[in-house]
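Peer 1: test case, fold it:
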Amino acid sequence: MRRQTLTALCFAALLAAGPALAGCSSSSDGGGDDYIVVNAGEPQNPLVPSNTNENQGGRVVDRLFAGLKYYDVDGKSYNELAQSIESPDRQHYKITIKPDWTFTDGTAVTAKSFVDAWNYGALGTNGQLSSWVFSPIAGYDEVSSAPPKAQTLSGLKVVDDRTFTVDLTQPSMDFELSLGFSPFYPLPDVAYKDIKAFGEHPVGNGPYQLTAWEHNVKIEMKPNSGYHGGRPAKNNGLRFMMYQTFETAYADLLAGNLDALDTVPDGSLGLYKSELGDRAIDHPTAQNLHIGFPKDLPHFGGPEGVLRRKAISMSINREQICANIFHGARLPARDFTASTLPGFRGDLPGVQWLTYNPDEAKKLWAQADAMSPWSGGLQIAYNSDGGHQAVIEAISNSVKNTLGISAEPAPYPTFKNMRDEVTHRTIGKAFRYAWQGDYPSMFEFLTSQFLSGSETNDVDYANPEFDRLLKAALAAPTTDQAWTLLAQAQTLLLNDMADIPVLEYNAASARSDRVKAQVTWAGLFDFENIQKK
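Peer 2: Reported below is the predicted structural model:
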């Protein structure tokens, strides 16, 4: 799930007082009721698990639904609805769910609740952004084709109310681990009557249930008394407040109106630890930041495009950006995943393309010019409500100064504005994008973003040899063999410069003095376990 770190508009504050107002919430938001108040942004889409692939929707969906597995603060997986997940060969699975589990409308969660939801998510005509997660299941090619040759996955079978089977096209070392990822959540029957309306008022089975969604202002939820899984709410409810900027959110934190802030603004990174003491949180996470290029962007197709992307990559002084803007809260990218994930290797062949080298960058740019002389300028899109201005300006200036071309930031007012253009392939310029892990695996980062045909492959990268290596790694008998094959796959990504990896993240987060809170392996708060002191 692409979970971009961003904030959205706090219209209540803007309409009431204009830009001079420092905070978006009143004092009652922070301590005057039972809610834990956390920063957030407006979800891109209605809250349907298989169509939520960004972190503002994701942080809400993961509270409202429960899957077969869940992940703790360190990324360790546990069974949630699954009583057992059995497989003799990592290809054929028998899954038994726990009894007496219901959705918040009182209907039972059954094996069919999972099978129907997975079939809905996989069917190409439903246009679900996370449909790629079902690609290992037998029959996916038939349901995802246009037009579809089948309406349901042949690899899914309901045995009885509590049992279903899953047949994959090949063995997978990643499949069972992935079953806590949101597209694998079950759905109640009511969802299919009007899926868009359901997304506005979701009926889930997770540790919380939705009580209010005031678009562009806040989302509120209270604990679900019917939840009896391994991550019960240890607070009396969550209020996701939507902010225009991280600076405004940080001011609210200092003023006592916000309990947890997942991203300290760039301008406060040099001081927040001394300012907040033990309320400052510095935690390695599985997140990265890339620059993507539409496949039809002039000068960025074919061999010319490979040379230009490599030249731009070598024009970016990542170390300087990490030190001067982020004060160590970001690290230079060394691959297409994150260094916190099992199997990471920071010395892949081709990693030199991710190293600042102005002289080599100019040579590569000249080689590209010999193919087709450069014209126009480079624009890099980013969402203004996400705190990305400084890093995109730094990247643009670094490219401009090294290559002598026009390179400019292209701000979009909101994350949704930009993501809609990226999703619909109308953006027409380079763009900032990021990935935040949904489960602790390099496979998720690579499959979601670079597998041919993935709905979340924003740059439309397609290389049959990469696809083959990825699938071979999934089927490998040992993890060491899998990591070796993934290294080969990433070497292809580097040679093709599929996009430009720029940074990976350490979480620079903060909490109020009223609560105890931790940041997870993926960079979001462990929401269920935030407790008031």
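
Peer 1: from here on, contacts and neighbour counts on C-alpha atoms
Peer 2: Will do.

Peer 1: okay, how far is it across stretch 214-226, tip to tip?
Peer 2: With C-alpha to C-alpha, to the nearest Å as the measure, stretch 214-226 spans 25 Å from end to end.

Peer 1: again with stretch 416-434
Peer 2: 14 Å.

Peer 1: residues contacting the closest residue to Asp499 other than its chain neighbours?
Peer 2: The shortest distance from Asp499 to any non-neighbouring residue, by C-alpha to C-alpha, 6 or more residues apart in numbering, is to Gly292 (5.0 Å). Taking C-alpha atoms under 8 Å, 6 or more residues apart in numbering, we find Gly292 in contact with Ala430, Phe431, Arg432, Tyr433, Asp458, Val459, Asp499, Ile500.

Peer 1: if you look at these, which of them are in strands?
Peer 2: Among the contacts of Gly292, the members falling in strands (DSSP state E) are Ala430, Phe431, Arg432, Tyr433, Ile500.

Peer 1: so the residue sitting furthest away from the middle of the chain is in which element?
Peer 2: The centre of the chain is farthest from one residue, Ala370, which by C-alpha atoms, centre = their mean lies 38.3 Å away. In this structure, Ala370 sits in helix 358-371 according to DSSP states H and E.

Peer 1: compare with the first, here's sequence two:
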Amino acid sequence: MIRAGAALGTALVVLGGLAGCGTAAAGRAPDTIVVGTIEEYATSVTPGDALGSPIDLAVFTPPTRLDPGSGNALPAAAESLTTADNRTWTIRFRPGTFHDGTPVTAQSFADSWNVTADPARGMLNNAMLAPVEGYDAMNADPAAATTLSGGRVLDEHTLTLTLAEPNVLLPAILSSVAFAPLPRVALDPPSPGAQPPVDSGAFDTAPVGNGPFRAEPWSPRTRDVVLHRFDGYTAGPPAGVGTIENRVFADTTAMYPEFEAGTIDVAAVDGDDLSQARTAYPDQVVDTPYPALVHLSFPGDDPRFSPDVRRALGLAVDRRALADGLLDGRALPARGLLPDSVPGGGALDCPSCGYDPALARELLAGAGGWQGPLTLHTYQEPGNDQVLAALANQWRRNLGITDVRFVIQPLSQLRTELLERTTTGPSLLYAAAGFPDLYGLADPLFAADGSYNFAGFADPRTDDLLAGAAAAPDPATATTRAREAAEAGLASTPVLPLYHPVAGLLHAREVRGVTPEFYGNAHLAGLTLEGRR
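Peer 2: From the prediction side, this is the model:
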């Protein structure tokens, strides 16, 4: 079971702008790239609280990294991972140093994982440690342990990690920045009785990592984050440029104008900005399908939404028209849970994913029709109201449901109502895979205690199939079993898949090496410059 602490809401995959007329601004330092970023990414890069942003992965390097082409997990800070049973893993780490010159050791990783798993610290990525033996004891009430019993340091560069259950996908899971190490300076109080920096918050904006870039301390008010190449990096190739300036914006909409004004060099653009960029800079946009699903989640205890009603609503939606029309090519119609770019993604046996208005009307009539208003919920985000309106129009035309109402509220408020099961209709939500495999989304969506399972869906067969995927002898078998589990979940239609968002990485002509990471952000260490004057 992967109880990933996945965030509900939009993809926080915003990476900055470009330069006027597609060329970097004059006067920029010759070995510097300016990248736009969003406020959330400049809040904390501490592994236990990090969002997996490009800044996080520039300052910290976890045990493994994901190959951008195949999605396979490759060694990074770890030199090797070996196991005989997929439950007890021996991890050998590369010799290296933190940015303050202190050594990176196996204990550095064990310390970091214990900090994140400690419920008293309230860290965002706490649940990422759930697969490790001893997590449940640490997170019991009252706590029965203060450290993870599954992490045992053998020597300076080796530890064993024992899981509560076998999981062949552990190498991919370890690519999360949540598993990066912490130096002693993050854990030692500056004076007797004081909080350690990682607890006081001081480390959040003055981090000491093991990644290809070291960060200058930044102000929580200005939040612009300046990164310099770390010459002592040993976990991969050195950074391609000497300095990355991360310019902070409130949201993505401010970045495209800044690119056109020549103040930033690299940007992740979406919405109308992506459509404009494709026209204005066709050779400078790298499309990035998100490993994510926009879907409708139904209240599981509302008898009005029977399986036939849910299926009827799904079959009455023309996803291709939604993706190509309203979203103007900024989405891929969902035929399953994840796009083809993710192992196990692509088309599944999904009874509600097709477009068949006649069958939809038949199913709805057989279920007794629809009486009264149909309320749709979502969170405040530009464009969500237009998607709800498009759904309402299609249901009005294809099913005769004329009274469709919208409730649009702050994300935190909607999440509270979802957890308390007080919503009165389907909710338009975004869900991202926790790592590059179909299992990374199928488990949180369909497992009985999954972090995205707001419908309260519980099916023993689906749970057994998910457990079988994690316990598979090899990744290929795990992916096959995850597909079976996903199809079992979709058969009951607790969620209606709609589309996979697509964004773009926009770059100045001089910027090379623009490669998206798993969540669509640019890989900062791979960026290079060519011919800047």
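
Peer 1: among the ones in strands among the contacts of Gly292 of structure 1, which ones are buried?
Peer 2: Buried residues within those, counting neighbours by 16 or more other C-alpha atoms under 10 Å: Ala430, Phe431, Arg432, Tyr433, Ile500.

Peer 1: tell me the contacts of Phe213 of structure 2?
Peer 2: Per C-alpha under 8 Å, 6+ apart, neighbours of Phe213 of structure 2: Ala58, Val59, Leu227, His228, Arg229, Phe230, Ala239, Ala525.

Peer 1: Throw the residues you listed into a markdown table and include distance to Pro95 of structure 2, thanks.
Peer 2: A markdown table is the format used below for these (distance: C-alpha to C-alpha, whole Å):
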| residue | distance to Pro95 of structure 2 |
| --- | --- |
| Ala58 | 18 |
| Val59 | 17 |
| Leu227 | 23 |
| His228 | 21 |
| Arg229 | 19 |
| Phe230 | 15 |
| Ala239 | 18 |
| Ala525 | 20 |
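
Peer 1: overlap between these and structure 1?
Peer 2: Of these, the ones still in contact in structure 1 (both residues aligned by TM-score structural alignment, their matches' C-alpha atoms under 8 Å) are Ala58, Val59, Leu227, His228, Arg229, Phe230, Ala239.

Peer 1: excluding chain neighbours, what is closest to the fifth one?
Peer 2: Right, the one you point to is Arg229 of structure 2. Leaving out its chain neighbours, the residue that sits closest to Arg229 of structure 2 by C-alpha to C-alpha, 6+ apart is Phe213, at 4.5 Å.

Peer 1: now for the one you found: what does it line up with in structure 1?
Peer 2: For Phe213 of structure 2, the aligned residue in structure 1 is Tyr208 (criterion: TM-score structural alignment).

Peer 1: state the distance from that match to Ser178 of structure 1.
Peer 2: 22 Å.

Peer 1: please apply the same query to Val190 of structure 1.
Peer 2: From Val190 of structure 1 to Ser178 of structure 1 the distance is 26 Å (C-alpha to C-alpha).

Peer 1: swap in Gly75 of structure 1?
Peer 2: 11 Å.

Peer 1: nearest residue to Ala50 of structure 2 in space, please, no chain neighbours.
Peer 2: Per C-alpha to C-alpha, 6+ apart, closest to Ala50 of structure 2 is Ser44, 6.0 Å.

Peer 1: and that neighbour, how many neighbours?
Peer 2: By other C-alpha atoms under 10 Å, the residues close to Ser44 of structure 2 number 23.

Peer 1: am I right that it is in a strand?
Peer 2: No: in this structure, Ser44 of structure 2 is coil, not part of a strand, as judged by DSSP: H, G, I helix; E, B strand; the rest coil.

Peer 1: so it sits right up against Thr205, yeah?
Peer 2: Yes: with contact defined as C-alpha atoms under 8 Å, Ser44 of structure 2 counts as touching Thr205 (6.3 Å).

Peer 1: that older thread, which of the buried ones among the ones in strands among the contacts of Gly292 of structure 1 sits closest to Ser84 of structure 1?
Peer 2: Of all these, Ser84 of structure 1 sits closest to Tyr433, with 37.1 Å by C-alpha to C-alpha.

Peer 1: quick one: that closest one from Gly328 of structure 1, how far?
Peer 2: In terms of C-alpha to C-alpha, Tyr433 of structure 1 sits 20 Å off from Gly328 of structure 1.

Peer 1: same deal with Pro342 of structure 1?
Peer 2: Pro342 of structure 1 is 22 Å from Gly328 of structure 1, by C-alpha to C-alpha.

Peer 1: how about the helices in the stretch 201-350 of structure 2?
Peer 2: For the stretch 201-350 of structure 2, the helices defined by DSSP state H, counting those that start in this stretch occupy 255-260, 271-280, 307-315, 319-321.

Peer 1: closest one to Phe98 of structure 2 among those helices?
Peer 2: helix 255-260 (32.5 Å).

Peer 1: and the closest one, how far from structure 1 on average?
Peer 2: Comparison of helix 255-260 of structure 2 with structure 1 after fitting gives an average deviation of 2.3 Å (mean C-alpha distance after the TM-score superposition for structure 1).

Peer 1: residue range for that helix in structure 1?
Peer 2: Helix 255-260 of structure 2 maps onto residues 249-254 of structure 1, going by TM-score structural alignment.

Peer 1: so how far is that stretch from its chain's centroid?
Peer 2: 24 Å (C-alpha atoms, centre = their mean, to the nearest Å).

Peer 1: alignment lookup: Leu154 of structure 2 to structure 1.
Peer 2: If you follow Leu154 of structure 2 across to structure 1 using TM-score structural alignment, you land on Val159.

Peer 1: which SS class is its match?
Peer 2: Relying on three-state DSSP, one would call Val159 of structure 1 strand.

Peer 1: and if you look at the one 5 residues further on?
Peer 2: Per three-state DSSP, the secondary structure class of Phe164 of structure 1 is strand.

Peer 1: among the contacts of Phe213 of structure 2, which lie within strands?
Peer 2: Leu227, His228, Arg229.

Peer 1: how many other residues sit next to the counterpart of the second one in structure 1?
Peer 2: Translated: His228 of structure 2. Aligned by TM-score structural alignment, His228 of structure 2 pairs with Lys222 of structure 1. Lys222 of structure 1 has 21 neighbouring residues, counting by other C-alpha under 10 Å.

Peer 1: contacting residues around Lys222 of structure 1?
Peer 2: Tyr208, Gln209, Leu210, Thr211, Asn236, Gly237, Leu238.

Peer 1: corresponding residue for the fifth one in structure 2?
Peer 2: Just to be clear, that refers to Asn236 of structure 1. Aligned by TM-score structural alignment, Asn236 of structure 1 pairs with Gly242 of structure 2.
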